[in-house]
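show me the folded form of this:
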Amino acid sequence: MSTAGPVTAESIPSVRPDIRVRKIRGTLVVAVPEQAFELAETTAFIWKRIDGVLTVGGIGELLAREYEIDVETAVEDTIEVLSELVEYGAVRV
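As a prediction, this is how the structure comes out:
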């Protein structure tokens, strides 16, 4: 259930307004219409920075600083994570 084209570093992600998010025992759980899934630590970091303004590349830069990895790798990882969230129907770009 994709809600857009491919995710790029210039894409600006936003969370769909009908998505439910809960924190359960310290883990973020995202519920889309047909399923729910837990977010791993780095995915939760990315999720929390989706504001409809910041680009994927910008989120990747924040990820690089937080986890002390190179920016190129962080942006690639962010693109991969957000592509999956788009496929789940939780995020739009």
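
going by C-alpha atoms from here, please, whenever you check contacts or count neighbours.
Fine.

let me know the outermost residue of the protein.
What lies farthest from the middle of the chain is R25; by C-alpha atoms, centre = their mean that is 20.3 Å.

and the lengthiest helix in the chain, what's buried?
When the chain is scanned for its longest helix (criterion: DSSP state H), the result is helix 71-88. Going by neighbour count (16 or more other C-alpha atoms under 10 Å), the buried part of helix 71-88 is 71, 74-79, 81-83, 85-86, 88.

here is a second sequence; please produce its structure as well for comparison:
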Amino acid sequence: MNDSEVPRVSLYSRVRRVAGALVVAGRTETEEPLELDETAELIWQSIDGRRTVRQIAARVARQYGEEEVELVADVAAFLDDLTARRLVEWPGDARRPPS
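This is a model prediction of the structure:
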């Protein structure tokens, strides 16, 4: 992935708020849910199918008073984790959750 790519939330993602925390999970009950902290929730909410990785990092940087360039790698790593969990997809990505 590069910082100009645009992630989108997978149609197979399930999102719930549990005891105040945002929790995301894949489509089956056997997939481990992921409880998002404040920063992860901001990233998740920024995945809208229009913002690039760099734009998401810029949004996080503005929220926390950090330098965008310092956060791009961290945001990309989190998006990689979400992709591995099949919670995020990328345009043209051949990886699809199994039927």
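
for the longest helix of structure 1, enumerate the helices and strands it packs against.
Judged by 3 or more C-alpha pairs under 8 Å, 6 or more residues apart in numbering; DSSP states H and E, the packing partners of helix 71-88 of structure 1 are helix 56-67, strand 91-92.

rerun that using 6 Å as the cut-off
In terms of contacts (3 or more C-alpha pairs under 6 Å, 6 or more residues apart in numbering; DSSP states H and E), helix 71-88 of structure 1 is packed against helix 56-67.

which bit of structure 2 covers the helix it packs on?
Alignment of helix 56-67 of structure 1 against structure 2: residues 53-64, by TM-score structural alignment.

quick one: end-to-end length of stretch 32-40 of structure 1, please.
17 Å (C-alpha to C-alpha, to the nearest Å).

now do stretch 15-29 of structure 1
14 Å.

what do you get for stretch 60-71 of structure 2?
8 Å.
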